[in-house]
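Participant: A predicted structure for the sequence below; I have some questions about it.
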Amino acid sequence: MKLWGGRFKQEESKLMEDFNSSLSFDKRLYREDVKGSIAHVSMLVKSGILKKEEGKVISDGLAGLLEDIEAGRLEIGGDYEDIHSFMESNLIKRIGDLGKKLHTARSRNDQVAVDMRMFAKDNAKMLEGELQELLDTIKKLADANNVIMPGYTHLQRAQVVTFKHHMMAYYSMFSRDKKRIANAIEILDESPLGCCALAGTTYDIDRKHTAKELGFKKPVENFMDGVSDRDYLLELCSCFSIIMMHMSRLSEELILWSSQEFKFINMSDEFSTGSSIMPQKKNPDAAELIRGKTGRVYGSLISLLTTIKGLPLAYNKDMQEDKEQFFDSLDTVTACIRVMSGMLSTLKVNSENMKKAVKYGFLNATEVADYLVNKGVAFRDAHGIVGEIVIYCEDKGCAIEELSLDEFKRFNPVFENDIFEFIDYDNILKKGIKKYL
């Protein structure tokens, strides 16, 4: 059964029928479709458009459909155009012609719009929870490993930091991501139900009632915008892309740190794979897949932006293309967050290797320059002096702190014994990062 066709003389081509169908992917909206329809029926009864007894039969029929789908007694499929026609057709089969009254004062345009908003809102809230799990995992890992390590710029050892401070940088990133998701939910929290096709309906309906029933803070203000707005999907896909960018950056560091060249961390076997030819290999494939899937999520965002960019108001069939992109982006980012949480909760930190990297990275060179400045040397002159000290240490094969006071004085006579306390790494941390923790 089609929900349209009265003005057509010819049957739809089978080719067009298949091309037009969205049931294979929008069947995912079956819960939202039932929920939205029950709220719509409640409003029709309240507004006197349906009798109370009619509303009960239709609502019970819809609830029965949902129950049977959830229990596996009714499979979503067949030659239906979309989830909306599937639901309405099966409702009519169950309760008869009364089911045909369900669509009174409603269009598929506002029906799909409200379904997608509910789906997006509920799953965005779910993702907030997943992000909080990730944040908790990062915090736990950071607190358990407050050990010194090199901090990098240009992927070159720069200054001493702690593993905790490094990981808490990602905590800050994912905290912002969670706020972005919350902000997107706040903006999308309006109901388009009652907009109908684009200009409302002549029936005296109560849009505030359906908005309240469905958990929205209010109805949308403009009907044309209500049925054609996909900003909330674009915003969420943008949030997903930023989340993936942050996870990709973290994945890149985990991949580097787990290499034999770094040996800063050991990845759990649970989130690693091996080689079919090289038995010694332990590959950080979980992190690599997260890094790779980032491009996939970016692609969904760009696809959606491109789909929407040239559309006139109001609804256009192009908008059917929003679902697959959003669903895939949502599924991908959710899976990646869960894998990242698992990966971080099981990895081991090699603190001794991190300390060794600090020792021979001249990471207290900046502090030597600061020491000279405190003794009255101009910073530019101090910078040049310390550069010469680093060259000297490289040639000698030692760390700066291993120099004797006499060696320091060769470069400038202002050096005294207090230089050793000044450039001690624990003291550097106390003066720098630790006082902000």
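Facilitator: Noted; the coordinates are in hand.
Participant: Only C-alpha atoms from now on, for both contacts and neighbour counts.
Facilitator: Noted.
Participant: Next, the contact list for Leu347, please.
Facilitator: Applying CA atoms under 8 Å, 6 or more residues apart in numbering, we find Leu347 in contact with 265-268.
Participant: Got another one to weigh against that:
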Amino acid sequence: MNTTAATERLWGGRFKSGPSLALENLSRSDPSFFRLAPYDLAGSRAHANELERAGILNAAELEQLLNTMDQIEKEFLAGKLPPILADEDVHTFLERELTQRLKAVGGKLRAGRSRNDQAANDLRLYLRDKARKLAVSVNELQDALIAQAEAHVETVTAGFTHLQPAQPIVFAHQLLAHAQSIYRDVDRLVDWDRRTARSPLGAAALAGSAICLRADLSAAELGYDGPCENSIDAVASRDHVAEFTFILSMLSVNLSRLSEEVILWTSRQFRWVELDDGYATGSSIMPQKKNSDIAELTRGKAGRLIGNLSGLLATLKSLPLAYNRDLAEDKIAAFDSIDTLELVLPAMAGMIRTMRVNVDEMRRQAPLGFTLATEVADWLALRGVPFSEAHEITGALVRACEQQGIELGDVSVATLAQVDARLEASVLDHVTLDAAVAARSGHGGTAPIRVKEQIARLRGAIDKQAAWAADYKGPSC
């Protein structure tokens, strides 16, 4: 930061002396907070219009202020207007610039508002904007997952429970399971935005403003659905920040689960997937290594986002109404979670989009571990055998296969008869990979025909999320 200039503080009127250096160092905003400058200016424009309606500003002064704020924003975004060390926060920084450029007219802007409602408004605007941008990034990952799913609707592999081979599935179904959970994360953002689209402007310090009386108009100007119902709640509550941070932590957990599977799939033991060289790393000592670092880093960063949520909830616990400086911690948690995902999501999308699937190896492994056993039990149940008995008969058949060192698909008619007379030769037609996946043809099942329908529905749902992200009426920076 530039330290060559000084500033007037926004709060020093009743003090005989200035703050100590220790207080200044503790009280000064984290440098990352100044990213809110464009959103603070957006709120200041709406506030300036309120002051003109209240008679504090005349038309010429309003025009001066708006034009100057536009110029300040242009310079800030171009990197030509950094805050100085004496700027306690983004509000002090921008008011200093306005008063230096417009003198008394710039000083009028403080009437009828507080840093309390400014801070609350800045972060709401920022989070609503970032929610849309993150949704776009998530949808790029979704598109990569769906593209891979479309290529592997007929690719049969083993599905797992307890990390043990369980039943045959198509690989597309596994990919779409991840896509569905990530879809819900964006859906949570959409739902979160509905609750968050309320403007705190006009709440002032806590009791409301005696000057700015048309909070509904400033709310509409900023793309909100309306003003907050209670001025104390408007400046004191941060549940919308906690909820936002939860959604991002939940997203990171879902990304971590996908990452763990990629790590398994790319292992020498699985050999299901090979990563593109552009999305993998090597070893400084072992020349043969090809590591899935993107997946590992993503998995590791999930803990960081969970920590941000836990820390914010601990900060909010037992805070009295209305505003307290503790609430500055809300930005630390939210910013770090956003910044982390902005790095993670493009890397994950590229890794998934470019990975190569070993179709033949997947199919070879699919029946191993007696994954077709359920087909035998179902075949018996459909012929009137109580499933408890069918389960026992199938278990006995598996034991017989283990003793012979074969899989279920290799069992002989003689062995079937030895295990149980009800195991007719026709059961072998059902103990195949293709028959097994085709049989799961109920809604949401792994049958290729159902998977294709799932892809179509998911694409339509994601398109609606994309439309929500594009149709934002608030400030976007």
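Facilitator: Great, that's in hand. Just so you know, these numbers come straight off a predicted model, no measurement behind them.
Participant: rewinding a little: compare the contacts of Leu347 of the first structure and tell me which has the most neighbours.
Facilitator: Neighbour tally across these (other CA atoms under 10 Å): the maximum, 23 neighbours, falls on Met267.
Participant: Can you find the partner of it in the second structure?
Facilitator: Counting by TM-score structural alignment, Met267 of the first structure lines up with Leu275 in the second structure.
Participant: In contact with the aligned residue in the first structure for Arg363 of the second structure, which residues?
Facilitator: Using TM-score structural alignment, the equivalent of Arg363 of the second structure in the first structure is Lys355. Going by CA under 8 Å, 6+ apart, Lys355 of the first structure touches 148-150.
Participant: Strands - which of those land there?
Facilitator: Members of these lying in strands (criterion: DSSP state E): 148-150.
Participant: Redo those residues as TSV? Include neighbour count and distance to Leu3 of the first structure.
Facilitator: TSV is the format used below for these (neighbours: other CA atoms under 10 Å; distance: CA to CA, whole Å):
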residue	neighbour count	distance to Leu3 of the first structure
Ile148	23	66
Met149	26	65
Pro150	24	65
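Participant: Counterpart of Leu65 of the second structure over in the first structure?
Facilitator: Aligned partner of Leu65 of the second structure by TM-score structural alignment: Ile58.
Participant: quick one: its match and Gly96 of the first structure, what's the gap?
Facilitator: For Ile58 of the first structure, the distance to Gly96 of the first structure equals 10 Å [CA to CA, to the nearest Å].
Participant: Equivalent analysis for Thr307 of the first structure, please.
Facilitator: Note on Thr307 of the first structure: its distance to Gly96 of the first structure, by CA to CA, is 39 Å.
Participant: quick one, which of the two is more surrounded?
Facilitator: Shown here are Thr307 of the first structure and Gly96; by other CA under 10 Å, Thr307 has more neighbours (15 against 12).
Participant: Show me what the more buried one aligns to in the second structure.
Facilitator: In the second structure, Thr307 of the first structure lines up with Thr315, judged by TM-score structural alignment.
Participant: wait, isn't that match in contact with Glu329?
Facilitator: Yes. Between Thr315 of the second structure and Glu329 a contact is recorded at 7.4 Å, counting by CA atoms under 8 Å.
Participant: buried set for the longest helix that the second structure contains?
Facilitator: As assigned by DSSP state H, the longest helix anywhere in the second structure is helix 115-151. For helix 115-151 of the second structure, a neighbour-count test (16 or more other CA atoms under 10 Å) marks 115-150 as buried.
Participant: got it, and stretch 76-96 of the first structure?
Facilitator: Going by neighbour count (16+ other CA under 10 Å), the buried part of stretch 76-96 of the first structure is 76, 80-92, 94.
Participant: Show only the entries of those found in helices.
Facilitator: Under the assignment DSSP H, the buried residues of stretch 76-96 of the first structure contribute 83-92, 94 to helices.
Participant: Identify, from those residues, the entry nearest to Leu330 of the first structure.
Facilitator: Minimum distance to Leu330 of the first structure across those is 19.7 Å, recorded for Ile83 (CA to CA).
Participant: what sits against the closest one?
Facilitator: 22-23, 26-27, 29-30, 33.
Participant: What is the nearest of those to Phe163 of the first structure?
Facilitator: Of all the contacts of Ile83 of the first structure, Phe163 of the first structure sits closest to Leu29, with 43.5 Å by CA to CA.
Participant: The second structure: which residue goes with the closest one?
Facilitator: Per TM-score structural alignment, Leu29 of the first structure is aligned with Leu36.
Participant: which one is that match nearest to, not counting chain neighbours?
Facilitator: Once flanking residues are discounted, Leu36 of the second structure sits nearest to Asp122: 6.2 Å by CA to CA, 6 or more residues apart in numbering.
Participant: which residue sits closest to the match of Thr307 of the first structure, ignoring its sequence neighbours?
Facilitator: Distance criterion CA to CA, 6+ apart; nearest residue to Thr315 of the second structure, sequence neighbours excluded, is Asp326 at 6.9 Å.
Participant: which position in the first structure aligns with that neighbour?
Facilitator: By TM-score structural alignment, Asp326 of the second structure lines up with Asp318 in the first structure.
Participant: quick one: that match is in a helix?
Facilitator: Yes. Counting by DSSP: H, G, I helix; E, B strand; the rest coil, Asp318 of the first structure is part of a helix.
Participant: That one: neighbour count?
Facilitator: A total of 10 residues lie near Asp318 of the first structure under the criterion other CA under 10 Å.
Participant: mind checking how far it is from Asp82 of the first structure?
Facilitator: In terms of CA to CA, Asp318 of the first structure sits 15 Å off from Asp82 of the first structure.
Participant: re earlier: residues contacting the match of Thr307 of the first structure?
Facilitator: Counting by CA under 8 Å, 6+ apart, Thr315 of the second structure touches 326-327, 329.
Participant: Output those residues as a markdown table; include the columns distance to Ile285 of the second structure.
Facilitator: Listed next are the contacts of Thr315 of the second structure as a markdown table, based on distance: CA to CA, whole Å:
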| residue | distance to Ile285 of the second structure |
| --- | --- |
| Asp326 | 48 |
| Leu327 | 47 |
| Glu329 | 42 |
